[in-house]
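Asker: with the sequence up front, the predicted model follows.
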Amino acid sequence: ELTAKLGKDTTTWSWGRLHQLMLKNQTLGKEGPGVLQYMLNRGPWNLGGGEAAVDATGWNAASGDYGVTWVPSMRMVVNLKDFDKSKWINLTGASGHAYSAHYSDQTEKWAKGELLDWSFTGKAVDGSTVDTLKLTP
């Protein structure tokens, strides 16, 4: 099976080439027209890990492939002594708009196991703010 899927050269074999994450939009990215699936979905990302790993990722072994079927949607490390030194990462991004630069801008870092600074205090938030959205009546 591995030779059929990954080739005869075992030095090129990689779990991530089989264990890939596809982000599929829950509204129209699964069953919608092909053009909408293309616009809304992202991936694939080659992942490591498995169900018993710290950065757990799962798949359905009975399905006949090794595609990722579940992952943690967010990871965080909280520094209880100094909340401003806490870190976190979201699976996708900060926007639900498919053409926003922030739709899936955290996924590559998430897949690599990286974390982002998580500002907590007002001073830290002000110091790290890049964009502000102001809603007025």
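Answerer: That came through, no problem. Residues are numbered from 1 along each chain as shown.
Asker: going by C-alpha atoms from here, please, whenever you check contacts or count neighbours.
Answerer: Will do.
Asker: skipping its backbone neighbours, what lies nearest Trp70 in space?
Answerer: Using Cα to Cα, 6 or more residues apart in numbering and skipping the chain neighbours, the partner closest in space to Trp70 is Gly58 (5.1 Å).
Asker: what's the local residue count around that neighbour?
Answerer: When neighbours are counted by other Cα atoms under 10 Å, Gly58 registers 19.
Asker: one more: Leu21?
Answerer: 23.
Asker: I'd say the residue nearest to Trp70 and Gln20 touch.
Answerer: No. In this structure, Gly58 is not within contact of Gln20 by Cα atoms under 8 Å, at 10.3 Å.
Asker: now do the same end-to-end measure for stretch 6-16.
Answerer: Its first and final residues considered, stretch 6-16 spans 11 Å by Cα to Cα, to the nearest Å.
Asker: please give the element, helix or strand, for Ala111.
Answerer: Assigned by DSSP states H and E, Ala111 belongs to helix 107-112.
Asker: which secondary structure elements does that helix contact?
Answerer: strand 42-46, strand 87-90 (3 or more Cα pairs under 8 Å, 6 or more residues apart in numbering; DSSP states H and E).
Asker: for comparison:
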Amino acid sequence: MIKISASASIPLLTAVAVTGLLISSPVLAQSGTQMSAMLDRADRNADGRVTWGEFTAVRSDMFDRMDRNNDGYVDRADRPRIIGDRFDQAYRALSSLDANGDRRVSRAELRDGPADAFEAADANGDRVLTADELAAVRPSR
């Protein structure tokens, strides 16, 4: 765990993996191990599948952790001093969801933004990643 404030901590793998799933399918190839860890965490009821609801809950959790000043936006004002580089990496990835170009990402922009990686993994388009679909995006060992 990496401490980012007195009241919040964030596992690095989850931050990087969630960021990858938020943005686009090319990230799948770049961070397969992190994405796999994130998908395992997203399976909240441990049934071996990740539903769209479980996925969006993980996105919301990430937003809550990154919005350190609780103003409803993730922007440079949320950047921690000590581990700012990791925040910067996640923020750069999130910035593609900034639909109105105001250099901050609102909860609505995150909620309504594209989830290309999830959709790419969802081979049959039913908004549920099955065990087979998850296996297809996991890195080979």
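Answerer: Here it is on my side, so go on. Quick caveat: nothing in here was measured; it's all calculated off a predicted structure.
Asker: report the TM-score for the pair.
Answerer: Laid over one another, the chains give 0.24 as their TM-score (TM-score structural alignment, normalised by the length of the first structure), with 65 aligned residues with a Cα RMSD of 5.3 Å.
Asker: which neighbours do Gly58 and Gln20 of the first structure share?
Answerer: Val68 (Cα atoms under 8 Å, 6 or more residues apart in numbering).
Asker: name the residues of the helix holding Ala111 of the first structure that are buried.
Answerer: 107, 110 (16 or more other Cα atoms under 10 Å).
Asker: just checking, what packs against the following helix or strand past it?
Answerer: Downstream of helix 107-112 of the first structure, the first helix or strand assigned by DSSP H and E is strand 116-117. Counting contacts by 3+ Cα pairs under 8 Å, 6+ apart, strand 116-117 of the first structure packs against strand 87-90.
Asker: show me what the strand it packs on is packed up against.
Answerer: So strand 87-90 of the first structure, by 3+ Cα pairs under 8 Å, 6+ apart, packs with strand 74-77, helix 107-112, strand 116-117.
Asker: pick the most buried one from the helices and strands packed on helix 107-112 of the first structure.
Answerer: Highest mean neighbour count of these: strand 87-90, a mean of 18 (counted as mean count of other Cα atoms under 10 Å).
Asker: with adjacent residues omitted, what lies nearest to Lys5 of the first structure?
Answerer: Leu18 (8.0 Å).
Asker: swap that for Arg17 of the first structure, please
Answerer: Asn46 (5.8 Å).
Asker: roughly how far does the one you found sit from Met76 of the first structure?
Answerer: 21 Å.
Asker: any chance of the helices and strands packed on strand 87-90 of the first structure in CSV, plus distance to Asp126 of the first structure?
Answerer: Listed next are those as CSV, based on distance: least, Cα to Cα, whole Å:
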stretch, distance to Asp126 of the first structure
strand 74-77, 21
helix 107-112, 24
strand 116-117, 13
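Asker: quick one: closest of the ones you listed to Ser128 of the first structure.
Answerer: Nearest of these to Ser128 of the first structure, taken as Cα to Cα: strand 116-117 at 9.1 Å.
Asker: how about the longest helix belonging to the second structure: buried residues?
Answerer: Criterion DSSP state H: the longest helix present in the second structure is helix 52-66. Across helix 52-66 of the second structure, burial judged by 16+ other Cα under 10 Å covers 52, 54-56, 58-60, 62-66.
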